[in-house]
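Chemist: next one to model:
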Amino acid sequence: MTDTSEVTSIWDRRRIWVTSGAVALIFLAAIEALAVTTVMPIVSDALDGGTLYAVAFSGTLATGVIGMVAAGAWSDSRGPRGALYVAVSLFLAGLVISGFAVTMHQFLLGRLVQGLGAGGQTVALYVVVARLYPPHLHGRIFAAFAAAWVVPSMVGPFLAGAVAEHIDWRWAFLGVAVLTAIAFAVIAVRLRGVDLGHGEPQDRRVVGIRLVLAVVVALLAVLIGFSADLPPLPGWPIALVALGAIAFALLPLLPRRTLRAGRGLPSVVLMRGIAAGSFFAAEAYIPYLLMERFAFSATWAGVALMFAALAWASASELQGRFGERLGNLRITTISLSLLVVALLCVLLAATLDVSPVIVIVGWGFAGGGMGLLYPRLTVLTLAYSGERDQGFNSSALSISDSTGSAVTIAVAGLAVASLGGGASAFWVVFALCLALVAVAAVPGFRLGHAAESDSH
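Modeler: Prediction:
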């Protein structure tokens, strides 16, 4: 593996193309994520899939778990290069399928394929960072990843809404597919001569079991989402049984004591899942709330997401610069406080006759909170990891992230469907997310101090 002891910048001459390529992939993923959240109300209406609205989000996150486990095992055994290439190809294929879909089920199929790629891509990139950059630069590279959201956050939601409203929602997917294909061609060439390590042989039986469990988790999460298409009486029991089964199936995929909030890495991984579930479940319904309750167009509904994404990127940059001085306890306290303020704002807007400005400004606080918290949890994960388990731990962090988001979004969608949809049901979603923030405080104060030591 290439010596990184003398690297003083993530834009070092020997690694500038690796950094650029990784940031480009994050940039395109940001464009797609912001676009989907903005245009989904139009897509579900065009394809007559209102009851499956939440599945478009939860399904992608659920299949991402499979991609994460596969990419983690591949990266540990053979290095992250092949895992990254396959993941980007699946991401591209999913965009094309969704972009050409003529029914809601075809659209969801594309989202499921896209999830496989997106999940694998995240883990592979984390391992690339771990292999090529020394610990003291990890905060900077993850801050750069967050900064890759700045331009998409400035124009992505607004542009996606305008494209869906004035041209065709399909180009919100096909346009990203074209850009991904171009970026992938450049990245594949640039990574060819870079030493990413070759990994070590893995126990095939263990890897096989983990893949099977990942598939089980994904199928159960999708089942929870599709239960919204059933009457409440069978829908809720099915969802609750699936939720319990997911918790059991996750145990081998996460560090020991994760679900018990064990101190250190287990709490880092658990907090990532809870925080992600709270934020992304609420965000999935922000444009919907603005369109339903305040009669916003798709173009202007994306403004709330724009402010939140800008706040996320700005806060992440601050974390990269001052995270060590603030420490994990302060970052946890500030982040959760900002999320509480944001969710109280949108909960107020969902229940009372107030200005929609409260939603837009309030949700910016949520972006700031996540911007501080997200890269910090990633830095801690790598700090707790050695070369033998970088893939597993990175995979576990992303699995917790995606599973927490998928399950929370699916349960929120079931709750909205049970209440008949409409603006009156939004308060249930935001109240659920607010409760999750309170739960996140438990692992949040048990993160430990691995990052301060800068050692694995």
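Chemist: use CA for all of it now, contacts and neighbours both
Modeler: Noted.
Chemist: quick one: the helices in the stretch 101-250 of the chain?
Modeler: With DSSP state H, counting those that start in this stretch as the criterion, the stretch 101-250 of the chain has helices at 104-132, 138-147, 150-166, 171-191, 204-226, 232-250.
Chemist: what packs against the last one?
Modeler: Which is helix 232-250. Contact here means 3 or more C-alpha pairs under 8 Å, 6 or more residues apart in numbering; DSSP states H and E; on that basis helix 232-250 packs against helix 204-226, helix 390-418.
Chemist: list the buried ones in that helix?
Modeler: 232, 235-236, 238-239, 242-243, 246, 249-250 (16 or more other C-alpha atoms under 10 Å).
Chemist: what residues does that helix touch?
Modeler: Contact partners of helix 232-250, identified using C-alpha atoms under 8 Å, 6 or more residues apart in numbering, comprise 213-214, 216-217, 220-221, 223-224, 227-229, 407, 411, 414, 418.
Chemist: ok, now the fourth one?
Modeler: When contacts are taken as C-alpha under 8 Å, 6+ apart, the neighbours of helix 171-191 outside the stretch itself are 17-18, 21, 24-25, 28, 31-32, 35-36, 39, 81, 85, 88, 92, 95-96, 98-99, 160, 163-164.
Chemist: now show me the structure for the sequence below, then we'll compare the two:
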Amino acid sequence: MTAGQAEASIWDRERRWVTLGAVALIFLAAIESLAVTTVMPIVSEALDGQSLYAVAFAGTLATSVIGMVAAGAWSDARGPRGALYAAVSLFLIGLVLSGFAVTMHQFLAGRLVQGLGAGGQTVALYVVVARLYPPHLHGRVFAAFAAAWVVPSMIGPFLAGAVAEFLDWRWAFLGVAVLTAAAFLTIAARLRGVDLGHGVPQDRRAVVMRLLLAVVVAVFAVLIGFSADMVPPVGWPVAIGAVVVIGVALLPLVPRSTLRAGRGLPSVVLMRGLVAGAFFAAEAYIPYLLMKRFDFTATWAGIALMLAAFAWAGASALQGRYGEQLGNRRITVISLSLLVAAIVSVLLTSLWGISPLLVILGWALGGGGMGLLYPRLTVLTLAYSGPDDQGFNSSALSISDATGSAVAIAIAGLGVATLGGGVGAFSVVFAFCVVLVFLAAVPGLRLGHAAEQKSS
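Modeler: Model (predicted):
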């Protein structure tokens, strides 16, 4: 690293307001995501939609795949500005629809629109980073993005639970909508005079095909979620068939050899999907477990997730500073070990009713593992990318993330429904998530060394 690189910062005058605006959008997306995790047990009961509990998570993640593909293609063809503006607008519309819903199906419709916006926003921000920040600052930017989850993680679950318990769950969505609108206006003003580069010619037929495939992925991921509302002899064949269709549809949307864990970028993308599925499927059911088995209120169930958030943020900061020295293989081993320990602690609690303190402390280990690994995989994606495929590769990483999470959560919901939906049924969710973590070790040991080579 040269002296000039050492002095450069993501908070330099020419990048300061862009950094702040991007971090604000990540912050608000985190607030919304954590709010949903905490209030969904209340929402599903209020709207009489307990059987569709998993769809509220999986549906949003599934439609985010469409937003990711569209934003990736748009960013490569015309630059990320328009893609970002459209995505934030859709996110806002979805929040409003969910906040004013009077039936579970109306609520789910809002969640689907939210997914379109959330997915597109993530990809567009990644491309903004690639266009505006030099490679040696990418790790710090994504560490800042991860750290943007700190305050939401500290206050978001607690605040969402308190809002749902003492006011109305609707404000967990409408309040975020108001703040997102303010952040949107700020970043739009700051990006107006910023050069985000020019697009490159795109094969329109290929873009349309990718969008159609993204729609297929989203529809069948939602179908897996709705299979929980079917009798098990029908639901399981439907879910398995949907997983096969999703696997085929994903092939053109991700780098070649991704599903075979090819060395380098393909393994980076595959690993992101597997660890996302394991972590977020487990986390979706932790507040539910605490409320049903240990009589936690929504407020206290939200507080239970706070230590994991602290650990995620701290590990992300460590990755931003020491990631190159640790290396990809060592980060893989440490992160997956922490995730296994975390999910096993929750599994044991669900099986034997051990103190909920084991869940709270154990889940902090999972947050640390994700904080160390998540930004590292993003850095590697950009290190493997050139100017002409930054949008596609960023889109592929986010598609893997969302699809892995959506499918895992939907299958977990089907498993819970098959076992009758009682507290004991939660154990099948956590056992399934442990299996996913072990599967993630295969691509995790094939990540390559792109970031280390690029920084040297």
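Chemist: turn the helices and strands packed on helix 232-250 of structure 1 into TSV, including mean neighbour count.
Modeler: As requested, these are exported to TSV (neighbours: other C-alpha atoms under 10 Å):
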stretch	mean neighbour count
helix 204-226	21
helix 390-418	28
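Chemist: how about TSV for the ones you listed, with distance to residue 432 of structure 1 added?
Modeler: Formatted as TSV, these follow (distance: least, C-alpha to C-alpha, whole Å):
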stretch	distance to residue 432 of structure 1
helix 204-226	16
helix 390-418	8
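Chemist: closest to residue 289 of structure 1 out of those helices?
Modeler: Minimum separation from residue 289 of structure 1 across those (C-alpha to C-alpha) falls at helix 390-418, 11.9 Å.
Chemist: just give me the neighbour total for residue 14 of structure 2.
Modeler: When counting by other C-alpha atoms under 10 Å, one arrives at 12 neighbours for residue 14 of structure 2.
Chemist: so who does it touch?
Modeler: Here residue 14 of structure 2 is in contact with no residue (C-alpha under 8 Å, 6+ apart).
Chemist: can you tell me the SS state at it?
Modeler: With DSSP: H, G, I helix; E, B strand; the rest coil as the basis, residue 14 of structure 2 sits in coil.
Chemist: those strands in the stretch 251-400 of structure 1, which residues are they?
Modeler: Taking DSSP state E, counting those that start in this stretch as the criterion, the stretch 251-400 of structure 1 contains no strands.
Chemist: what are the boundaries of the helices in it?
Modeler: With DSSP H, counting those that start in this stretch as the criterion, the stretch 251-400 of structure 1 has helices spanning 265-284, 286-294, 298-351, 357-383, 390-418.
Chemist: got CSV for those helices, with distance to residue 113 of structure 1 too?
Modeler: What follows is these, written out as CSV (distance: least, C-alpha to C-alpha, whole Å):
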stretch, distance to residue 113 of structure 1
helix 265-284, 20
helix 286-294, 24
helix 298-351, 25
helix 357-383, 25
helix 390-418, 15
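Chemist: right, so of those helices, which gets closest to residue 64 of structure 1?
Modeler: helix 390-418 (6.7 Å).
Chemist: next, the buried residues of the helix or strand that that closest one is followed by.
Modeler: Note on helix 390-418 of structure 1: by DSSP states H and E, the next helix or strand toward the C-terminus is helix 426-444. The neighbour-count check on helix 426-444 of structure 1 (16+ other C-alpha under 10 Å) flags 426-434, 436-438, 440-444 as buried.
Chemist: looking at the contacts of helix 171-191 of structure 1, which are in strands?
Modeler: Judged by DSSP state E, the subset of those located in strands is empty.
Chemist: how close does residue 209 of structure 2 get to residue 30 of structure 2?
Modeler: Plainly put, residue 209 of structure 2 is 31 Å away from residue 30 of structure 2 if you go by C-alpha to C-alpha, to the nearest Å.
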